[in-house]
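**Student:** this one's structure only:
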């Protein structure tokens, strides 16, 4: 029997950090769905396709081969045979990922791979619609959120520490716009699953959030 934990929430809520650490503690595989969508976005950008060109996105995504592999315990996102870990974390790719993720063909292609992984392995998966669409039968569902100001502050700090000049107000506007796109898209929009546990990390430390999820999971298993 395989176990699955779904962690959903808006951009910048800390889903990837939390999911990765929970998976490590449990010895599960962390499936970074956001990285998979970013890899698709990178593929589309390299093809010169605009974010609003739905027809070309639908057609082009069929030729993108995206997989997740592990080497020495480290996740590698493979796009058509190339490790693209170092190319998918830019703002441009992030914005394209949000736009292209609204395309039904893109989502159908990637969801099939994600479900296949969850059927065979113990996984922790994070994204926008894991508990509502990708893994509706997940053993534990978490909806992780934080205020837009807190999320913008985290992103601003991250970019500043990397020596990248950025504007806090612009970052928060981008986050709010991304939330709106994710929540209003027609296909599998971002929302809290009815049976998901809400965790607001605005005033919680990373360890507090991880401990809460671990406690919830062991409670589900009856341990």
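**Tutor:** Cool, the structure landed. Please read all numbers here as calculations on a predicted model, not as lab measurements. Numbering: from 1, shown residues only.

**Student:** going forward, measure contacts between C-alpha atoms and count neighbours the same way
**Tutor:** OK.

**Student:** quick one: residue 110 and residue 172, what's the gap?
**Tutor:** Separation of residue 110 from residue 172 (Cα to Cα, to the nearest Å): 28 Å.

**Student:** before we move on, what about residue 123?
**Tutor:** As judged by Cα to Cα, residue 123 and residue 172 stand 31 Å apart.

**Student:** Just the strands from this structure, written as ranges.
**Tutor:** Secondary structure of the chain (DSSP state E): strands located at 4-8, 29-32, 66-71, 74-79, 82-83, 123-127, 140-145, 197-200.

**Student:** So for residue 105, which of these sits nearest?
**Tutor:** Across the strands of the chain, residue 105 has its closest neighbour in strand 66-71 (14.2 Å, Cα to Cα).

**Student:** For the closest one, give me every contacting residue.
**Tutor:** Contact partners of strand 66-71, identified using Cα atoms under 8 Å, 6 or more residues apart in numbering, comprise 31, 36, 39-40, 75-80.

**Student:** List only buried entries from these.
**Tutor:** 31, 36, 39-40, 75-79 (16 or more other Cα atoms under 10 Å).

**Student:** Let me know the closest of these to residue 98.
**Tutor:** Lowest distance from residue 98 to the buried ones among the contacts of strand 66-71 (Cα to Cα) belongs to residue 40, with 10.7 Å.

**Student:** just to revisit the earlier point, if you count what's nearby, which of residue 123 and residue 172 comes out ahead?
**Tutor:** Per other Cα atoms under 10 Å, whichever of residue 123 and residue 172 has more neighbours is residue 123, with 25 against 19.

**Student:** Quick check, that one in contact with residue 23.
**Tutor:** Yes - counting by Cα atoms under 8 Å, residue 23 is a contact partner of residue 123 at 7.1 Å.

**Student:** okay, and the common contacts of those two?
**Tutor:** Common neighbours of residue 123 and residue 23 (Cα under 8 Å, 6+ apart) are 29-30.

**Student:** on that earlier part again, any chance of the strands of the chain in CSV, plus distance to residue 160?
**Tutor:** Below are those laid out as CSV (distance: least, Cα to Cα, whole Å):
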stretch, distance to residue 160
strand 4-8, 26
strand 29-32, 24
strand 66-71, 29
strand 74-79, 25
strand 82-83, 26
strand 123-127, 25
strand 140-145, 23
strand 197-200, 24
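
**Student:** also this one, for the comparison:
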């Protein structure tokens, strides 16, 4: 492991400065901040670009497999940038702050918002689908290798959608608002909720699921109160 590097260019606001980070396949890092900018860094921690244009907090960032960058903001827009930091598209479909952006392997982009919707866009920035059904703000979105989309909301559900934007499943056995989710390479879906629980499910459509308190290899750091409620040592982590 190489030396640790710290980047400090964004103007500092205690506890609130940087809201989103994401790595590109080539090792570049994007950081989005309450200063309304996005900064892109190389593998050595050197600043490559400062991207401007958003008019409010930058709340979400994500790279696609080719190195394009999507940024979402409380200004209700999403911006797509090329590898050189040039603006390609500005997406303006949402009626609320954008909380999450996620690329599919084929270059489609999903954006989730405070307006309770998810929008799916093609590579040219054209709106393909507006996905409705969540009853709370959408905090999480992820595509699997086949292009299926999972979305998570503070409404305590996760939803699975096909490539045509049709709802396949609604997961309603979650124990809190969904704050993050991700597909594993083998198709399993991990969901994290705001009560500290992580659930790991088998392939889409499989009814069986494991929690991080059992055999899951997803690590969960529990608060002292949660560890005490489970009767665990105060320094216990999973797995």
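**Tutor:** Nice, I can see it. Model, not experiment: these values are computed from the prediction.

**Student:** What's the TM-score once they're superposed?
**Tutor:** The TM-score (TM-score structural alignment, normalised by the length of structure 1) is 0.26; 97 aligned residues with a Cα RMSD of 5.7 Å.

**Student:** quick check, nearest of the contacts of strand 66-71 of structure 1 to residue 114 of structure 1?
**Tutor:** residue 31 (7.7 Å).

**Student:** Now that closest one. Nearest residue, chain neighbours left out?
**Tutor:** Nearest residue to residue 31 of structure 1, sequence neighbours excluded (Cα to Cα, 6 or more residues apart in numbering): residue 125, at 4.9 Å.

**Student:** Quick check, the one you found in contact with residue 18.
**Tutor:** No - in this structure, residue 125 of structure 1 is not within contact of residue 18 by Cα under 8 Å, at 10.4 Å.

**Student:** More neighbours: the two, which one.
**Tutor:** Higher neighbour count among residue 125 of structure 1 and residue 18: residue 125, with 30 against 21, using other Cα under 10 Å.

**Student:** Contacts only, for the more buried one.
**Tutor:** Contacts of residue 125 of structure 1 (Cα under 8 Å, 6+ apart): 4-7, 19, 30-33.

**Student:** Please indicate which of those residues are buried?
**Tutor:** Buried by 16+ other Cα under 10 Å: 4-7, 19, 30-33, out of the contacts of residue 125 of structure 1.

**Student:** which SSE is residue 227 of structure 2 in?
**Tutor:** Taking DSSP states H and E as the criterion, residue 227 of structure 2 maps to helix 224-229.

**Student:** buried ones in that helix?
**Tutor:** Neighbour counts over helix 224-229 of structure 2 (16+ other Cα under 10 Å) mark residue 227 as buried.

**Student:** buried stuff in stretch 211-223 of structure 1?
**Tutor:** Neighbour-count burial for stretch 211-223 of structure 1 [16+ other Cα under 10 Å]: 213-214, 216-217.

**Student:** From the residues you listed, pick the one nearest residue 180 of structure 1.
**Tutor:** Looking across these and measuring by Cα to Cα, the closest to residue 180 of structure 1 is residue 213, at 26.7 Å.

**Student:** Please report how far the closest one lies from residue 94 of structure 1.
**Tutor:** For residue 213 of structure 1, the distance to residue 94 of structure 1 - Cα to Cα - is 27 Å.

**Student:** Ok, residue 211 of structure 1 next?
**Tutor:** Taken as Cα to Cα, the span from residue 211 of structure 1 to residue 94 of structure 1 is 29 Å.

**Student:** same thing with residue 4 of structure 1?
**Tutor:** 26 Å.

**Student:** now swap in residue 158 of structure 1 and tell me
**Tutor:** From residue 158 of structure 1 to residue 94 of structure 1 the distance is 15 Å (Cα to Cα).

**Student:** ok, and the closest residue in space to residue 78 of structure 2 that isn't next to it in sequence, which helix or strand is that part of?
**Tutor:** Sequence neighbours aside, residue 72 is the residue nearest to residue 78 of structure 2 in space, at 4.5 Å (criterion: Cα to Cα, 6+ apart). For residue 72 of structure 2, the enclosing helix or strand under DSSP H and E is strand 69-73.

**Student:** Could you name the helices and strands sitting against that strand?
**Tutor:** Strand 69-73 of structure 2 is packed against strand 58-63, strand 78-81, strand 98-103, with contacts defined by 3 or more Cα pairs under 8 Å, 6 or more residues apart in numbering; DSSP states H and E.

**Student:** Show me the helices in structure 1, by range?
**Tutor:** With DSSP state H as the criterion, structure 1 has helices at 15-26, 33-46, 54-60, 91-100, 104-120, 148-161, 168-184, 206-221.

**Student:** Name the residues of the first one that come out as buried.
**Tutor:** Neighbour counts using 16+ other Cα under 10 Å place 15-16, 18-23 of helix 15-26 of structure 1 among the buried residues.

**Student:** In JSON lines: the residues you listed, plus distance to residue 59 of structure 1.
**Tutor:** Output for the buried residues of helix 15-26 of structure 1, formatted as JSON lines (distance: Cα to Cα, whole Å):
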{"residue": "15", "distance to residue 59 of structure 1": "30"}
{"residue": "16", "distance to residue 59 of structure 1": "29"}
{"residue": "18", "distance to residue 59 of structure 1": "34"}
{"residue": "19", "distance to residue 59 of structure 1": "32"}
{"residue": "20", "distance to residue 59 of structure 1": "32"}
{"residue": "21", "distance to residue 59 of structure 1": "36"}
{"residue": "22", "distance to residue 59 of structure 1": "36"}
{"residue": "23", "distance to residue 59 of structure 1": "34"}
